[in-house]
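Trainee: from the sequence below, what's the structure:
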Amino acid sequence: MRAKLTALLVGSVLGVLLIATGLSMLFLKQPNFARVDEAAATQISMLVDLATRTQGSLEEGLYGRIADAPAGGPQVRPMTDAINGVLTRRGHKLHVVVSNPADFDWPVISAPLADGRWVIMPLGIPMPGPQRSWALVGWILLVAVGVTLVMVFAVRRFTEPLALLQRTADAITPCSGLHPVAEKGPAEVRAAARAINQLAARLHQVMESRMRLVAAAGHDLRTPMTRMRLRAEFLGEEERAAFIDDLDELDGIADSAIRLVREEVEDGRGEALSLDAMVADTVAELRAIGYAVSLERASPVVIQARPEALRRALRNLFINAATHGRQARVRVEAVEGLGRVVIEDVGPGIPEELLPQVFEPFFRVDPARGAPGAGLGLAIAEQIVTRSGGSLILENMAVGLRQRVDFPAIGSGADLSEAG
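Mentor: Sure, this is the predicted structure:
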């Protein structure tokens, strides 16, 4: 925004300046060179007559001098021809030479005398040269640079509140508090900093209130559920088993809700760990308890994450594929600076119109299926992956669903071994 606004203002000012300069040059009258030639012819003829009458005793001064030779320098042919033309029309037999000496800023007229000497007279019209062109270019550059510097300073001053807002918004995360912004500088910046500090304080209060609310609800639910488990002991065998299953599902829902909120507020930096080893251990753990999960390939790659949180996310994704997709085929790849985990299944997939909603809490593709769980597994996994600087993408295949998890790689398995 700053660049666009600066370019707009600088372009506008320079455009107006160029238009004004062009109009000034258009309306200014050009010099009448015919009159200049006539005046020069009159003056040089008078000087020659004066020098002739005084036998060449013309004193050197502003109007001319006597020399033994004509003035040096390249001849200015157009002016020479024009002045000689005027002298001829007036009946003078005088033939002058107009030249441009190197040590003089004006053209000089050299007129011969009868005794072989010359009358030298400066013409008084400066010749346009390269230095004058460079002076014009320098003036334009000076104006452009001056206008640009002023506009940059002004735009930076006026847009600083917006830049401060952007920097602060980038720094705000639910898992870390925001240090108060210094309320100093121009009035606009102080007002923006004050508003940002108030917003950050309210956001922190809301997150803490949400965490306390969910934690308190989960804690309070466990007390009546414990009493219900005790009462279930007095029920018949068949009724007791169904009652205990419902209580287990309710307990899982409460626990998942607490975990989801906890993942939103915990720091996601973690430590360096081997992604392929973590995946292999998680696959072996789930296979041991009966889930159809298999590891096809595991390339060594090191990422940065919280171990327990990452294990929970991988477990949720593997169980999701094995439960809803009948089996989970897992592979770990090192791709262009990324550590990638790919989970593919052979299930029915997810309708394309529902894919944007899969990471919403308590979302289910078909609630009528009666699948176990609270619908928080993908939401928790997505929070963990995002906190670790990664991304989770779900896409349908010809048969089944593909879950792709990408983490920034910080090395290979060999790097982790050397560090250890």
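
Trainee: contacts and neighbour counts: CA atoms only from here.
Mentor: Will do.

Trainee: quick one: list the elements packing against the helix or strand harbouring residue 228.
Mentor: In this structure, residue 228 sits in helix 187-232 according to DSSP states H and E. Judged by 3 or more C-alpha pairs under 8 Å, 6 or more residues apart in numbering; DSSP states H and E, the packing partners of helix 187-232 are helix 130-171, helix 237-265.

Trainee: and this one, please, so the two structures can be compared:
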Amino acid sequence: MCSPPRGLRHRHPPPSMSRPRFDSLLARLMLAQMLLTLAVGMLFAAWLAVARVRAAAAPYAQLWAANLSAAAVRPGGDDDSLASPGYPIHRSLTLPSGPLTFRLGFGPAAGYFEEQLAMHGVVVDETRLGWQGDVLTLWMHVLPPGRQAVWLGLPMPPVWPTWSGLNFALTLFILALVGGMSWTFARRVTRPLEQLRRRMALGAMAYAPHDSHDSADAPAEVLAMENDYNKLIARLRTAERERAMLLAGVSHDLRTPLGRIRLAAEMLPATPETQADLAIITRNVDHAGRLIGSFLDFVRAGSLPMDETVDVAAVAQAVVSRFERPVWELRLEIQAAERLVLHRANALLVDRLIFNLIDNAFKHGRAPVSVRLGHNGVALILDVCDLGDGLPGGTGAMLEAFARGDASRSVPGSGLGLPVVQQVVSRLGGTLQFTRGAAGHCARVTLP
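Mentor: Here you go, the predicted model:
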């Protein structure tokens, strides 16, 4: 909405380029897909390992059966016998103890291997896997006929193929492919939701429904949400329009009798006995007129169109001049080399925004009041500061219509000054903040 000065443009990245949070829907979808892919991959690897063991069980059982039978009945400990080339047999009456030895009694692979050995005359009732030095060893509890049971161990045959550079590169490629597909799918799912959120944010500022042709390719659920949102906006616009018409009508109808009362009071003869009463009547009529004016300002803040280009610096200068205060009480500082322009705004609402902040500072704060107007390269900044104590109670409560603090009840007012400011700032897409520091109390308006 705002055109920054030439020397300050593009100094800071726009807020829309901020880094997305990790807890976004996109990140969660990607994490869920990666975890699911990892779980599926682990299940596939386990199934592949079982399949390879079952496929190798019969050949290894046939190859090792005769040598295992001979080693089981041979007296003594370890010897130089081989189950097959490269597979020396370790013989022990007791299982070597160690924390890394566990039983292979689960799964179909171990049982199938024991069945294949039994078919070749080698009876095994227990199979374990453990480390013998730095070698992964397969231990079998063999029951030779008429002899004492013995533990026979030999190096575990490889279940997986030898790891190579090609396998490593293929693994990286698969991971990159899965990650890319996960990001593409998650982005495709979340993009319509993000577009809908942005359109909702833009339409909420003016209670404006948005066209659905931009999201024609969105999922049916998103289109249903958009349709329901448009219906809600239509109801809100109708309620807002009826409320504005009611307030405007009531305010207009009240001004006519107030004008008659004032005229009648002014036409009465001013005598020493009636002069004080006439002054009270005139003062109360003026106060009621100001209240009605505040109601109308509140109505205009939510109904006037935002279709003008406004020079904020010129508006601020005009507002400050209307207060007719000396420089030591009210000072305007414009900290920009060029004009500060707001697009898609309304000059009357910007005028009312600045006027209400200054008026609120004088009524509830303490002079001097300083008005600073500038640009930080991203947004227009308006600061109105005074030496008062700041807002009483919570800031949110003071922004509600007709809300007044205890300390301000003795000050004439309607309780609509800050609510009008908040409504105008919201329609302009900005923010309103209140701070208290060594320089006093400040109200800051940021308009993009």
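
Trainee: superpose on structure 2 and give me the mean offset of the helix holding residue 228 of structure 1.
Mentor: Average distance, helix 187-232 of structure 1 versus aligned residues of structure 2 after superposition (mean C-alpha distance after the TM-score superposition for structure 1): 2.3 Å.

Trainee: got the angle between that helix and helix 130-171?
Mentor: Angle, helix 187-232 of structure 1 to helix 130-171, by axes from the mean of the first three to the mean of the last three C-alpha atoms, to 10 degrees: 30 degrees.

Trainee: still on that earlier bit, save the helices and strands packed on helix 187-232 of structure 1 as JSON lines, and put in distance to residue 221 of structure 1 and mean neighbour count too.
Mentor: Output for these, formatted as JSON lines (distance: least, C-alpha to C-alpha, whole Å; neighbours: other C-alpha atoms under 10 Å):
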{"stretch": "helix 130-171", "distance to residue 221 of structure 1": "36", "mean neighbour count": "14"}
{"stretch": "helix 237-265", "distance to residue 221 of structure 1": "8", "mean neighbour count": "16"}
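
Trainee: can you put the ones you listed in TSV and add distance to residue 312 of structure 1?
Mentor: TSV is the format used below for these (distance: least, C-alpha to C-alpha, whole Å):
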stretch	distance to residue 312 of structure 1
helix 130-171	27
helix 237-265	10
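
Trainee: wait, which of these is closest to residue 109 of structure 1?
Mentor: Among those, helix 130-171 comes nearest to residue 109 of structure 1, with 22.2 Å by C-alpha to C-alpha.

Trainee: for the closest one, name the packing helices and strands.
Mentor: Helices and strands touching helix 130-171 of structure 1, by 3+ C-alpha pairs under 8 Å, 6+ apart, are helix 2-27, helix 187-232.

Trainee: now residue 309 of structure 1, what's its secondary structure?
Mentor: Assigned by DSSP: H, G, I helix; E, B strand; the rest coil, the conformation of residue 309 of structure 1 is helix.

Trainee: follow-up on the earlier one: which of the helices and strands packed on helix 187-232 of structure 1 sits closest to residue 364 of structure 1?
Mentor: Here helix 237-265 is closest among those (C-alpha to C-alpha), at 13.6 Å.

Trainee: tell me the residues of structure 2 aligned with the closest one.
Mentor: Residues 275-303 of structure 2 are matched to helix 237-265 of structure 1 when aligned by TM-score structural alignment.

Trainee: stretch 98-117 of structure 1 too?
Mentor: Aligned using TM-score structural alignment, stretch 98-117 of structure 1 spans no residues in structure 2.

Trainee: touching the helix or strand containing residue 272 of structure 1 from outside, list them.
Mentor: Taking DSSP H and E as the criterion, residue 272 of structure 1 maps to strand 271-274. Contacts to strand 271-274 of structure 1, defined as C-alpha atoms under 8 Å, 6 or more residues apart in numbering, come from residues 300, 301, 302, 303, 304, 305, 306, 307, 410, 412, 413, 416.
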